[in-house]
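Undergrad: I would like to see how this sequence folds:
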Amino acid sequence: MTRQESTQRAAHRTTQRTPLNRERVLRAAVALADGTGIDALSMRRLAQELDVVPMALYKHVANKEELLDGMTDAVVGEIDPPGAGPDWQQVIRARILSARRVLLRHPWAARVIESRTGPTPAVLGYLDSMAGIFREGGLSADLTHHVMHAMGSRLLGFSQELFTAPGPTDPEGPSGPPDPGLAERYPHIAELAAATAHDGDSTVGGGCDDQFEFEFALDLLLDGFERLRRQGWTSAR
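TA: Below is the predicted model of the structure:
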């Protein structure tokens, strides 16, 4: 037996001795989704990755929906805790951008979060913490309620865009020279598409710079919330 074979067998024995628990199952599921995409994730495939029989997984997650809930909580748990400081806008901004970095590491996670029938414990804890930052920053409970609605999924680092693939917002199409017909039919969209630099890997319509657009809207919202706070805004009619 070669040294390499001996090392591999020893590693396999170590893996076999590692007890299967919920945390290990969730870590493996997240890694599998990262590597192959969420559509390729199944209980059988996950069992193969862990070198166990599928039934062994059900001692730790009741079904795939509970697995997805747990994966959601595992990902949300990677978001940085809130920082310290008197400027609530900066604290909120930094944490949301941390959430965005986490979701960019796990591109499938936003879709799974949206698919949950209700917020998972980690998501609830995160949202409760964010609401607390708004309240400590001087926003009333009334204003905070509406702020949370206005922020929506942006609180978790992602947002719905008008377009998720090249379409009418991209007069040049996916490649090649501009299409004069599209530009003539949609002159204002064509003008906007040509008005700023674009990111070839963007998920925003027209190939816009995703990060810039996200932070641009985030800063507008935070500045608007602060203006309302100073005005003592209330939703009371």
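
Undergrad: only C-alpha atoms for contact and neighbour calcs from this point on.
TA: OK.

Undergrad: Leaving out chain neighbours, which residue sits closest to Ile79?
TA: Ala99 (5.2 Å; CA to CA, 6 or more residues apart in numbering).

Undergrad: dump the residue contacts of that neighbour.
TA: For Ala99, the residues meeting the contact criterion (CA atoms under 8 Å, 6 or more residues apart in numbering) are 76, 79-80, 155-157.

Undergrad: could you dump those residues to TSV with distance to Asp170 and secondary structure?
TA: As requested, those are exported to TSV (distance: CA to CA, whole Å; DSSP: H, G, I helix; E, B strand; the rest coil):
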residue	distance to Asp170	secondary structure
Val76	33	helix
Ile79	34	coil
Asp80	36	coil
Leu155	28	helix
Leu156	28	helix
Gly157	25	coil
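
Undergrad: Now that we have those residues, which of them are buried?
TA: With neighbours counted by 16 or more other CA atoms under 10 Å, those contain buried members at 76, 79, 155-157.

Undergrad: thinking again about what came up before, ok but the residue nearest to Ile79 is inside a strand, no?
TA: No. According to DSSP: H, G, I helix; E, B strand; the rest coil, the state of Ala99 is helix, so it is not within a strand.

Undergrad: buried ones in stretch 143-156?
TA: Quick answer for stretch 143-156 (16+ other CA under 10 Å): 143-144, 147-148, 151, 154-156.

Undergrad: quick one more, to check against the first:
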Amino acid sequence: MTDTVESDAVLTDGATSPTRTPLSRERVMRAAVDVADAEGIAAVSMRRIGQELGVEAMSLYNHVAGKEAMLDAMVEQVAAELVAAVSALDSPDPAIDWRGALRARALAAREVMLRHRWAPGVLETRTTMNLDVVRYFDGVVAILRAGGFSNDLTHHSLHALGSRVIGFSQELFNPGDAAADTASEDLLVAMAAQVPHLVEMLGEVAHDDPGSTLGWCDDQSEFEFGLDVLLDGLERRRASTVGP
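TA: The predicted model follows:
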């Protein structure tokens, strides 16, 4: 099969004639992102993306060197969406309200991550630096500096905020898809004698918005709670380092 994809073009007499759309790295990237969004990152392979584009898998190698290069390209799209999302924000002036500006940025990033639920895991595996991701974090640093943070406190703040500043939380543990079913409830009962405090907490606390999650117990309210706790704490630390 050639390195093109057929589509229908309308002729002047109303008939259709097949035309060929050239394959490109961008088309491969977008197809891979679409497959990952719909089916999960495990579904992404050279063969599967070739099927999606209607070409032989070997044709993809003219545009991406292999699966790892394709994953890099997918991260490029997500990173570009991050930059576009925060560029469109009408957020507060960070010199006046740095917390509001940074909070808006993190929540805008989270909307991107919720569209691409596979992205956090892939981001953690990348060894190639993506310029748009670096630009995103440069914007975070700019907000903190404008808000009165020293470079040293800004550095500590980035470590404290971690992945939350880019829209997702890293969970302490993940019991898997069975976390909400009856079997997991039975397991908690069986474990009660060994981990009574954890079982008591999990038995009382329930999340009511599983569709917003990027990980177990990482729903929107928990994400915002953690973000606000961090921002409030950083503000107290910032205030203690500046003069009256």
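
Undergrad: how about the helices in structure 1?
TA: Using DSSP state H, the helices of structure 1 run over 3-17, 22-36, 43-50, 54-57, 64-76, 88-105, 109-115, 121-136, 141-151, 180-185, 187-193, 210-231.

Undergrad: export those helices to JSON lines and tack on distance to Ser202 of structure 1?
TA: Output for the helices of structure 1, formatted as JSON lines (distance: least, CA to CA, whole Å):
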{"stretch": "helix 3-17", "distance to Ser202 of structure 1": "40"}
{"stretch": "helix 22-36", "distance to Ser202 of structure 1": "19"}
{"stretch": "helix 43-50", "distance to Ser202 of structure 1": "30"}
{"stretch": "helix 54-57", "distance to Ser202 of structure 1": "37"}
{"stretch": "helix 64-76", "distance to Ser202 of structure 1": "22"}
{"stretch": "helix 88-105", "distance to Ser202 of structure 1": "12"}
{"stretch": "helix 109-115", "distance to Ser202 of structure 1": "16"}
{"stretch": "helix 121-136", "distance to Ser202 of structure 1": "26"}
{"stretch": "helix 141-151", "distance to Ser202 of structure 1": "21"}
{"stretch": "helix 180-185", "distance to Ser202 of structure 1": "21"}
{"stretch": "helix 187-193", "distance to Ser202 of structure 1": "13"}
{"stretch": "helix 210-231", "distance to Ser202 of structure 1": "6"}
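
Undergrad: out of these, which comes closest to Ala165 of structure 1?
TA: Ala165 of structure 1 lies closest to helix 210-231 among those, at 12.7 Å (CA to CA).

Undergrad: Report the central residue of structure 1.
TA: Leu103 (3.4 Å; CA atoms, centre = their mean).

Undergrad: what's the counterpart of that one in structure 2?
TA: Under the alignment (TM-score structural alignment), Leu103 of structure 1 pairs with Met113 of structure 2.

Undergrad: Could you do Gln211 of structure 1 as well?
TA: Aligned partner of Gln211 of structure 1 by TM-score structural alignment: Gln220.

Undergrad: Can you tell me how far Ala69 of structure 2 is from Arg48 of structure 2?
TA: The gap separating Ala69 of structure 2 from Arg48 of structure 2 is 15 Å, by CA to CA, to the nearest Å.

Undergrad: what's the answer for Ala85 of structure 2, then?
TA: According to CA to CA, Ala85 of structure 2 and Arg48 of structure 2 sit 29 Å apart.

Undergrad: Same check on Arg237 of structure 2?
TA: Distance from Arg237 of structure 2 to Arg48 of structure 2, by CA to CA: 50 Å.

Undergrad: who's more crowded, the two?
TA: Arg48 (17 against 14; other CA atoms under 10 Å).

Undergrad: what lines up against the more buried one once you look at structure 1?
TA: So Arg48 of structure 2 corresponds to Arg45, using TM-score structural alignment.

Undergrad: what sits against Glu76 of structure 2?
TA: Glu76 of structure 2 neighbours (CA under 8 Å, 6+ apart): 130, 132.

Undergrad: which position in structure 1 aligns with it?
TA: Matched to structure 1 by TM-score structural alignment, Glu76 of structure 2 sits across from Asp73.

Undergrad: about what we covered before: pull the number of nearby residues for the closest residue to the residue nearest to the centre of structure 1 other than its chain neighbours.
TA: In space, and not counting its chain neighbours, Leu103 of structure 1 is closest to Ala109: 6.2 Å by CA to CA, 6+ apart. Counted with other CA under 10 Å, the neighbours of Ala109 of structure 1 add up to 24.

Undergrad: Who's the closest spatial neighbour of Leu107 of structure 2, skipping the chain neighbours?
TA: Leaving aside its chain neighbours, Leu107 of structure 2 sits nearest to Gly167 (6.2 Å; criterion: CA to CA, 6+ apart).

Undergrad: Aligned counterpart of that neighbour in structure 1, please.
TA: So Gly167 of structure 2 corresponds to Gly157, using TM-score structural alignment.

Undergrad: Its match contacts Ile96, doesn't it?
TA: Yes. Shown here, Gly157 of structure 1 and Ile96 form a contact pair, counting by CA atoms under 8 Å, at 5.4 Å.

Undergrad: Translate Ala104 of structure 2 into the numbering of structure 1.
TA: So Ala104 of structure 2 corresponds to Ala94, using TM-score structural alignment.
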